[in-house]
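Participant: sequence? don't have it. structure:
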């Protein structure tokens, strides 16, 4: 399962998302939106304008969503 977290530095929701993923033992790739313009375009094309954006294969969401992270870790 491929998990990508698009985040920004000093973003409270981004930090919380990565902290929960780490605590659950989920491997993920973190991409800094402030350093990667292509990643920012990808997030905009998905319809999001705020970080974090989590992409899990064909599913995605924005913001700190512990409910969805828990479902992800249960699979």
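Facilitator: Good, I have the coordinates. For clarity, every value in this text was computed on a predicted model and none was experimentally measured. Numbers count the residues shown, from 1 in each chain.
Participant: drop to CA atoms for contacts and neighbour counts, all remaining ones
Facilitator: Noted.
Participant: Helices along this protein, start to end?
Facilitator: Assigned by DSSP state H, the helices in the chain fall at 12-24, 37-45, 66-74.
Participant: Go through those helices and name the closest to residue 52.
Facilitator: The closest approach between residue 52 and any of these, judged by CA to CA, belongs to helix 12-24 at 5.0 Å.
Participant: ok, second structure coming up, stack it against the first:
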């Protein structure tokens, strides 16, 4: 299962979720605006921006269709 950390009003987050949906890649969204502990988790891991996508063995930062394709 792919996990997408996102926030409101984030264009890259919207494009990432649309790409995953359009390519039938199921994902769980964690919105850091609604779940502040998720923001703390990302900061502890060293991430400074969203989206952050955890899928399998790889972590993708930002909207990267070339890397998202590998999750299909």
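Facilitator: Yep, it's here. Note that this is a predicted model, so its numbers are computed, not measured.
Participant: about what we covered before: please identify the deepest-packed of the helices of structure 1.
Facilitator: Highest mean neighbour count among the helices of structure 1 (mean count of other CA atoms under 10 Å): helix 12-24, with a mean of 16.
Participant: Adding distance to residue 56 of structure 1, write the helices of structure 1 out as TSV.
Facilitator: Formatted as TSV, these follow (distance: least, CA to CA, whole Å):
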stretch	distance to residue 56 of structure 1
helix 12-24	12
helix 37-45	13
helix 66-74	8
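Participant: Indicate which one of those is closest to residue 51 of structure 1.
Facilitator: Comparing the helices of structure 1 by their distance to residue 51 of structure 1 (CA to CA), the top pick is helix 12-24, with 6.5 Å.
Participant: after superposition, how close is the closest one to structure 2?
Facilitator: Its aligned residues in structure 2 lie a mean 0.3 Å from helix 12-24 of structure 1 after superposition (mean CA distance after the TM-score superposition for structure 1).
Participant: from the middle of its chain, how far away would that helix be?
Facilitator: 9 Å (CA atoms, centre = their mean, to the nearest Å).
Participant: repeat for stretch 37-44 of structure 2
Facilitator: Relative to the chain's own centre, stretch 37-44 of structure 2 is displaced by 13 Å; criterion: CA atoms, centre = their mean.
Participant: so where is it in structure 1?
Facilitator: Here stretch 37-44 of structure 2 aligns to structure 1 at residues 38-45, judged by TM-score structural alignment.
Participant: Span of stretch 56-63 of structure 2 from start to end?
Facilitator: Length of stretch 56-63 of structure 2, first residue to last, CA to CA, to the nearest Å: 17 Å.
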